[in-house]
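Okay, predicted coordinates and the sequence, questions at the end:
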Amino acid sequence: MFQKFQETAAPEQGPGRLAALRDVLAAEALHGFIVPRSDAHQGEYVAPRDDRLAWLTGFTGSAGYCVALRDSAGVFVDSRYRVQVKAQVADVYTPVDWPEVGLAEWIGEALPEGGRVGFDPWLQAVEPLRALQGKLESVTLERCDNLVDRIWEDQPAPPMGRVFVQSLELAGEAHGDKIARLAGTLGRAKTAVITLPDSIAWLLNIRGSDIARNPVAHGFALLHSDGTLTLFMEHEKLSDLGDHLGPQVSVAPPESFLAAIATLGGPVAIDPATCPVIVADTLAEAGVEMIEAQDPCVLPKACKNEVEIAGSRAAHLRDGAAMVRFLAWLDAQPPGSLSEIDVVTALEGERRATNALRDISFETISGTGAHGAIVHYRVTEKTNARVEDGHLLLVDSGGQYVDGTTDITRTVAVGRVGEEEAHAFTRVLRGMIGISRARWPKGLAGRDLDALARVPLWEAGLDYGHGTGHGVGSYLCVHEGPQRLARTGTVPLMEGMILSNEPGFYREGAYGIRIENLIVVSGAPLLAGATVPEMLSFETLTYVPIDRRLIVTEMLTRAETDWLNAYHATCRARLEPLVEGATKDWLIAATEPL
């Protein structure tokens, strides 16, 4: 099994660890210390060595902060984790609704007379720190070494996973051509600093294993305007690459990174959203001119080429057949006979049976009943619940295949489900269909489309707290920027971008609903008489039946019904040749038209 079910949160250890941190604060004459969930590379995902937020507080979500002061400690979490955090942190920590309450506001109220709050300059990016500093009037932020590392006696070692080649047949463009292409976009900059692990992996057509579920390796890179690149990564990780990197790429040890950037002739481009403060400090101290610009890999990586899109289609077809085998099996089990762990185990088994699975793309969310309302619920041996009659079972999962990354959520009925749940499910489905059917002029961003998924819920005074969709990598991270379907999605949607389409609804303490397909932005055919010549639309990548038993058909419009029937007909046509026996019978029944 890729997925394990041990309890990783340790609320009972939080008070002692916080007390030890406060001893260090006193010794350093600091009033507080900021603990983000980040590492020196500023990606979303961290290795066990860098999971300081979880070690200190017990909170295991994928985003958040702790601000530990001498007499109070806030754990800042967004709407996805507000149920989860209550169960994972001890009462010495105060959960804070973030970003509604910002770090600066909270720190300013906690230290009204001023004070000194420390932070690790490797773990804070330039722009977030600048914004924080700009809002603090009397509190001083001070660079220091990592105070959590001082008290973490059994801190894991840095990851040292081997790096391997993502072949040209899967990447669609040689890494030398990528380097040359991006070097030509640097403008005045002579060098661009790259810290994001997935940017480096994409640019060099390599993959790694330093982060669970995400095939990336830790390192830094300098992209030079002359079409060369310096990679700062341990040679031991690169021993399986042979001559793949070629003469354009030189390799240096990571510990030489700061010294190397101090010798650069400017201007040097840094991405203020992801560049660690210590990098900007080093450049400034060396007198090197800096230009703030987006990581040059981010947008090209997001716009998948035809080879990557074809690979994603193939991966989703393979994954869809595994999902259908799982759903057919699930429906055959009597209510109450399964646990949440049984569900996870069975689904991973079907994906493994493809003989193509490299990893799961994230920890499978298998939430029955009230657990479904915990947006990023992770089942453990301690929380494992029975899947009972009358429950909704929410299963959010995905696979990592060399040709694509998948992410799919299906919410299914177990036995007889109530009318409230069916009405909410239908509203969520209508929102998902609204995104799927969307056509829009080029230049619009995710924030311009996000409401399409929410209108059916808004009509009933309902909503959900997370975004409607995130970007997805090509055998890379399942969460990828800069594209988003969300109120915060400001980047125009462009052809080749893969996103999730996953509206939901959550009744805390009762049930959760989410329906998710992956979609890719594509050109929309010109309609007769149209006055907007360039339109975009979405191509659906995920083809797995949606539970018809939960649909209140009279709530659907004719256009929505037609879309769903066409979707199910395509599910049947694409998947029927890949399954047999009872699974084929289930598929045929599950895709009957409404």
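Good, I have the coordinates.

can we go C-alpha only for contacts and neighbour counts from here?
Fine.

Next, name the residue at the spatial heart of this structure.
Nearest residue to the geometric centre of the chain (C-alpha atoms, centre = their mean): residue 479, 2.8 Å.

my read: it touches residue 469, true?
No: in this structure, residue 479 is not within contact of residue 469 by C-alpha atoms under 8 Å, at 9.5 Å.

just to revisit the earlier point, quick one: the residue nearest to the centre of the chain from residue 62, how far?
11 Å (C-alpha to C-alpha, to the nearest Å).

Give me the common contacts of those two.
Both residue 479 and residue 62 are in contact with residue 44, where contact means C-alpha atoms under 8 Å, 6 or more residues apart in numbering.

what comes into contact with stretch 367-377?
61, 80-81, 83-84, 340, 365-366, 378-379, 385-388, 391-395, 505-513.

For ChimeraX, write the select line for the buried members of those.
Restricted to buried positions by 16 or more other C-alpha atoms under 10 Å, the ChimeraX selection for the contacts of stretch 367-377 reads:
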select :61,80,81,83,84,340,365,366,378,379,385,386,387,388,391,392,393,394,395,505,506,507,511,512,513
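
out of the contacts of stretch 367-377, which are inside strands?
Using DSSP state E, 365-366, 392-395, 505-507, 511-513 are the members of those that sit in strands.

Quick one: these as JSON lines, columns for distance to residue 458 too.
Below are the ones in strands among the contacts of stretch 367-377 laid out as JSON lines (distance: C-alpha to C-alpha, whole Å):
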{"residue": "365", "distance to residue 458": "26"}
{"residue": "366", "distance to residue 458": "27"}
{"residue": "392", "distance to residue 458": "22"}
{"residue": "393", "distance to residue 458": "24"}
{"residue": "394", "distance to residue 458": "22"}
{"residue": "395", "distance to residue 458": "24"}
{"residue": "505", "distance to residue 458": "11"}
{"residue": "506", "distance to residue 458": "14"}
{"residue": "507", "distance to residue 458": "15"}
{"residue": "511", "distance to residue 458": "19"}
{"residue": "512", "distance to residue 458": "17"}
{"residue": "513", "distance to residue 458": "15"}
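
Give the other helices and strands that the biggest helix by length in the chain contacts.
Identified as the longest helix of the chain according to DSSP state H is helix 306-331. Using 3 or more C-alpha pairs under 8 Å, 6 or more residues apart in numbering; DSSP states H and E, the elements in contact with helix 306-331 are helix 168-171, helix 340-352, strand 404-405, helix 558-575, helix 581-590.

Below is an additional structure, to be compared with the one above:
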Amino acid sequence: MTAQSFPPTVFQSFSETADPKNVAPRLAALRAEMAKAKLDGFLIPRADAHRGESVPPGDARLAYITGFTGSAGIAIVGTERAALFVDSRYTLQAPAQTDTTLVDAIETGQGGLSAQIGDYVGPGGRLGYDPWLHTPGEIKDLTEKLGDKFTLIASSNLVNAIWTDRPGAPVSSVEFLGHNRAGKNASDKIADLQKTLSDESADAVVLTLPESICWLLNMRGRDVPNTPFVLSFAVVPATGLPTLYLDQAKITPEITAALQGKADLADSARLSDDLRQLGSAKNTVLIDPATVPQAIASTLSQSGAKILEKRDPILLPKSRKNQVEIAGMVEVHNRDAVAMAKFLHWFDQTAPAGKTTEIDIVTALEAFRREDETCVDASFDTISGSGPNGAIIHYRVTNGSNRTLQPGEIMLVDSGAQYLSGTTDITRTMSTGSSTAEQRDRFTRVLKGMIAISRARFPQGTSGAQIDVLARQYLWQVGQTYNHGTGHGVGAFLAVHEGPIGISPRHTVPFDAGMIFSNEPGFYKAGEYGIRIENLLIVQPSTLGENYLDFETLTLVPIDRRLIEAELLEPAEREWLNAYHQRVWTEIGPRLTGEVKQWLQSATAPI
């Protein structure tokens, strides 16, 4: 099968969505609006009012102004200078996509806004921001960092004012999961949430995260790419029915009937008025200061509500998957493993010829996944990085950046899919021929770190921050590391990046049974190659005793043994790898036939 025989991709395009030539005229137009509003600066986050990783086209304001298309970042546009702040994942991508003669691309840490924002406004300046796109936590953080150097001004969105062809709000179909996919009725979830509100002495909670609302109501949609979200807001009282706020165009008789007795429906345009009524009644309203828009917090407090700041009370229950959700995730990882086996077999047959491009690889992988009728989307744009492009942590191939994989180069493919019963995320780094001693050393050290996390056993109360070092230790031994987290939470047919749990120094929420994580250490040598190995794990009770937990691996796809320096593996690591590959063969082999099955048997042979 050749690359040309695959159908075109449906889940991902390769068009150049950003052009640095647009930066100058758009900055000029924005500064004209700033002058009208008497502002000395304006903040442009990569966010919508729902704080999702994927945003609708009409909310991609950061990309519109700066050209940067990454999933995290913020720009400050001053009257004379502008800056784009990104974390370490995007230090190569950001300057490549924007006009660096007009926009400074600055690396900053994840979480919180940079105090350097003040350098682009000037002492005593007026800094404007859209209160629907920033949280109370962000505004508080920025105020504390910059003190009285300037004044923060809530403003209408000035980017909207100059974006004459801005796409409208998405209107997509809405589906409701049956018990066979959700595992718990919406009414029971609402009752649990209302008990939490009662325990917190709160009269209501305002929910703005679509993953929380969709999970609560067993609802899914297609409002944004890659994630089955319905963009909405919800107010849940301590007693009585919640109110779900949707774009009026989404409110249909079918949705009304599906939510009968579970939630009332209202036009999103009514939200602010209803919040004012909550406030005027002197209600205590729970909001998450890390996720709710500042506009909602201001409306509540100014109308007389007592604000109770707590983490979104759905995040933790949602992260603890029930047995039905776990069964769905196990099944879709088996389905995904079949597609991955077909893909890796195809890759080994075609890549060494030196004619396969990064786009060919994305196209082939999507085609193999789409053979499964339950696959409905990619869970994110596939990272298909050949040779030096593999060192760009969140690389997205386009028609302009597409390169042909050369024999002997390392190929990094980080991908995932949305199936009707779950979400997958997997990275494999593949050999195309000979490799260097350094590449094998780094690959093996990354593998050792991944195995260390996989084999971890720990007492209850342990967090990702405490075990992150297990994955990094082998790279540290040779003076190397990687500039991203080791793992993130994953939803069940929801967001592929799910809070509040993860494996990194900043993730302090303890593990609990049923949580699903990625395990993905890596190594990147700029301009040469990148390495990452990623499996998904589920937290489970340990055989050590009732107070201990450990991980079970969900992902069942071979790890490229050709890149392993076997002498670097300890006996226990070798044993784990051989047992893992035996499990892959035992569980996935029967689902395959012919050459692919023969390939899998060879790829999972012990070392």
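That came in fine, so what should we check first? Computed from a prediction, not measured in an experiment: that's the story for all the values here.

Got a TM-score for the two of them?
Superposed pair, TM-score by TM-score structural alignment, normalised by the length of the first structure: 0.97. Supporting alignment: 589 aligned residues with a C-alpha RMSD of 1.3 Å.

So which bit of the second structure is the longest helix of the first structure matched to?
Using TM-score structural alignment, helix 306-331 of the first structure corresponds to residues 323-348 of the second structure.

Give me the buried positions along the matching stretch.
Buried positions in stretch 323-348 of the second structure, judged by neighbour count with 16+ other C-alpha under 10 Å: 324-347.

Per the alignment, residue 87 of the first structure pairs with which residue of the second structure?
Per TM-score structural alignment, residue 87 of the first structure is aligned with residue 96.

Quick check: which element contains that match?
Using DSSP states H and E, residue 96 of the second structure maps to helix 93-97.

And stretch 86-102 of the second structure, how far out from the chain middle?
19 Å (C-alpha atoms, centre = their mean, to the nearest Å).

Burial check on the aligned residue in the first structure for residue 462 of the second structure, number of neighbours?
In the first structure, the residue matched to residue 462 of the second structure (TM-score structural alignment) is residue 444. By the criterion of other C-alpha atoms under 10 Å, residue 444 of the first structure has 17 neighbours.

gap between residue 444 of the first structure and residue 265 of the first structure?
For residue 444 of the first structure, the distance to residue 265 of the first structure equals 38 Å [C-alpha to C-alpha].

same check, this time on residue 520 of the first structure
Separation of residue 520 of the first structure from residue 265 of the first structure (C-alpha to C-alpha): 40 Å.

mind listing what the aligned residue in the first structure for residue 362 of the second structure touches?
Residue correspondence to the first structure (TM-score structural alignment): residue 362 of the second structure is matched to residue 344. Taking C-alpha under 8 Å, 6+ apart, we find residue 344 of the first structure in contact with 364-366.

now do 10 Å
1, 3-5, 326, 363-367, 379, 395-397 (C-alpha atoms under 10 Å, 6 or more residues apart in numbering).

And residue 91 of the first structure, by the same measure?
Shown in contact with residue 91 of the first structure (C-alpha under 10 Å, 6+ apart): 11-12, 14-15, 73.

So which residues of the stretch 51-200 of the first structure form helices?
Secondary structure of the stretch 51-200 of the first structure (DSSP state H, counting those that start in this stretch): helices located at 52-57, 82-88, 103-110, 126-135, 147-151, 168-171, 175-183, 197-204.

buried set for the longest one?
The reference is to helix 126-135 of the first structure. Counting neighbours by 16+ other C-alpha under 10 Å, one finds that the buried residues in helix 126-135 of the first structure are 126-127, 129.

Where in the second structure does it fall?
The alignment of helix 126-135 of the first structure onto the second structure (TM-score structural alignment) spans residues 136-145.

Go ahead and name everything in contact with the matching stretch.
For stretch 136-145 of the second structure, using C-alpha under 10 Å, 6+ apart, the contacting residues are 111-118, 129, 131, 135, 147, 149-152, 287-298, 309.

which among those residues end up buried?
113-114, 117-118, 129, 131, 135, 149-152, 287-298.

circling back: between residue 479 and residue 469 of the first structure, which contacts overlap?
499-500.

Show me what residue 297 of the second structure aligns to in the first structure.
Mapped onto the first structure by TM-score structural alignment, residue 297 of the second structure lines up with residue 280.

That match: which element?
helix 277-285.

other SSEs contacting that helix?
Packed against helix 277-285 of the first structure by the contact rule (3 or more C-alpha pairs under 10 Å, 6 or more residues apart in numbering; DSSP states H and E) you find helix 126-135, helix 257-262, strand 268-270, strand 290-292.

Need those in JSON lines (columns: distance to residue 114 of the first structure).
Output for those, formatted as JSON lines (distance: least, C-alpha to C-alpha, whole Å):
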{"stretch": "helix 126-135", "distance to residue 114 of the first structure": "13"}
{"stretch": "helix 257-262", "distance to residue 114 of the first structure": "32"}
{"stretch": "strand 268-270", "distance to residue 114 of the first structure": "31"}
{"stretch": "strand 290-292", "distance to residue 114 of the first structure": "31"}
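
just so I know, which of the ones you listed lies nearest residue 422 of the first structure?
helix 126-135 (41.9 Å; C-alpha to C-alpha).

and the angle from the closest one to helix 277-285?
Orientation check (axes from the mean of the first three to the mean of the last three C-alpha atoms, to 10 degrees): helix 126-135 of the first structure against helix 277-285 gives 80 degrees.

how close does helix 126-135 of the first structure sit to the second structure?
With mean C-alpha distance after the TM-score superposition for the first structure, helix 126-135 of the first structure departs from the second structure by a mean of 1.0 Å once superposed.

how far does that helix sit from the chain's center?
In terms of C-alpha atoms, centre = their mean, the centre of helix 126-135 of the first structure is set 24 Å apart from its chain centre.

cool, stretch 586-594 of the first structure as well?
Centroid separation between stretch 586-594 of the first structure and its chain, computed with C-alpha atoms, centre = their mean, is 32 Å.

and stretch 53-71 of the first structure, how far out from the chain's middle?
Per C-alpha atoms, centre = their mean, the centroid offset for stretch 53-71 of the first structure relative to its chain is 19 Å.

again with stretch 570-580 of the first structure
29 Å.

Now check residue 500 of the first structure against the second structure: what is it aligned to?
Under the alignment (TM-score structural alignment), residue 500 of the first structure maps onto residue 518 of the second structure.

All good on my end, thank you.
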